[in-house]
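[1] sequence-free structure coming up:
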């Protein structure tokens, strides 16, 4: 009898402990969709992990992007620009108001009442990039955005700002 109570108590404590553990990392979660070579992906992952708690790199499939967004994964997404254009809807993204004003973007929306322009995604132009001491080359234009549900907005804006700097 006592063994059964002890076992039940252990199971309940274990379930409560596991339920209290969050699947979200403490730091920012970066999700990159790319068809880059593995070596380039590894450099980007190491560089981004210095600012982020978790970095996931997936092949550039539209379905996987929609799955990750539907599951509310990721604080910042970096995707090939043509892949982003298929999902381009300003309602799904946080405004990137924290970026320096000199950053320009083709991804803007204009408030019809005030005429105010809001950036909701940025283009990361192909070419040589540097992030946290790692250099790599992008062979295609990418788009970076912060989904509307993201919690680590400040950290995500810093990463986006670094990636859009001209080198």
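    Great, that's in hand. This structure is a prediction, so every number in the text was calculated from the model and none was measured. Numbers count the residues shown, from 1 in each chain.

[2] rest of the way, CA atoms for contacts and neighbours
    Fine.

[3] surely residue 138 and residue 163 touch.
    No. Contact criterion C-alpha atoms under 8 Å: residue 138 and residue 163 do not qualify, at 10.7 Å.

[4] those two: who's more crowded?
    Each of residue 138 and residue 163 has its neighbours counted (other C-alpha atoms under 10 Å); residue 163 has more, 18 against 15.

[5] which neighbouring elements make contact with the helix or strand hosting that one?
    Here residue 163 sits within helix 153-164, counting by DSSP states H and E. Packed against helix 153-164, as judged by 3 or more C-alpha pairs under 8 Å, 6 or more residues apart in numbering; DSSP states H and E, are the following elements: strand 122-124, strand 127-131.

[6] A further structure is provided below for comparison with the first:
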């Protein structure tokens, strides 16, 4: 079986990503979540296949697993310099800045708790609000169109 090697996309691709952060209550306490998806193709050179390949490059760069499997620990990929947060998504030169992260979310990460990173492969419509994003997460998990992993803060 041939191994597929997918390129980790650069900042132009990442700028088109949609990011959502939230905290979930679990029996072990709050769990931070980070969802990454992409808008539908909107430029002449963009295709659904190309966008999915870019997202899969991020999946490979962070060593995420299909959501049907138990999430594995992928290492320390989050950087926090309050009020800013960034994700090392596997590119050798660039980080993904996470805009508008809630204070509670950043505090949970800084205190050492893991964050569940999820990359959804289906397009996220522009302007999707919280309810639509909740439905999106349910759909990509149910249709095996998501990859996940647990990450922590990188101390530098």
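    Nice, I can see it. Keep in mind that what you see is a predicted model, and the values were worked out from it rather than measured.

[7] let me see the TM-score of these two.
    The TM-score (TM-score structural alignment, normalised by the length of structure 2) is 0.28; 86 aligned residues with a C-alpha RMSD of 5.7 Å.

[8] who's in contact with the closest residue to residue 86 of structure 2 other than its chain neighbours?
    Excluding its sequence neighbours, the residue lying closest to residue 86 of structure 2 (C-alpha to C-alpha, 6 or more residues apart in numbering) is residue 97, at 4.3 Å. By C-alpha atoms under 8 Å, 6 or more residues apart in numbering, the residues touching residue 97 of structure 2 are 84, 85, 86, 87.

[9] and those, which is closest to residue 138 of structure 2?
    The closest of the contacts of residue 97 of structure 2 to residue 138 of structure 2 turns out to be residue 87 (C-alpha to C-alpha; 23.3 Å).

[10] residues touching that closest one, list them.
    By C-alpha under 8 Å, 6+ apart, the neighbours of residue 87 of structure 2 are 77, 78, 79, 95, 96, 97, 98.

[11] for it, give its distance to residue 151 of structure 2.
    Distance, residue 87 of structure 2 to residue 151 of structure 2, using C-alpha to C-alpha, to the nearest Å: 10 Å.

[12] anything in contact with each of those two?
    Contacts common to residue 87 of structure 2 and residue 151, judged by C-alpha under 8 Å, 6+ apart, are 77, 78.

[13] need the winner for burial among the helices and strands packed on helix 153-164 of structure 1.
    Sort those by mean neighbour count, taking mean count of other C-alpha atoms under 10 Å, and strand 122-124 sits at the top with a mean of 24.

[14] common neighbours of residue 138 and residue 163 of structure 1, please.
    Taking C-alpha under 8 Å, 6+ apart as the contact rule, the neighbours common to residue 138 of structure 1 and residue 163 are residue 129.

[15] which residues in structure 1 form helices?
    Ranges of helices within structure 1 are 2-20, 38-49, 62-70, 81-85, 153-164, based on DSSP state H.

[16] of all those helices, which lies closest to residue 109 of structure 1?
    So among the helices of structure 1, helix 81-85 is nearest, using C-alpha to C-alpha, at 14.3 Å.
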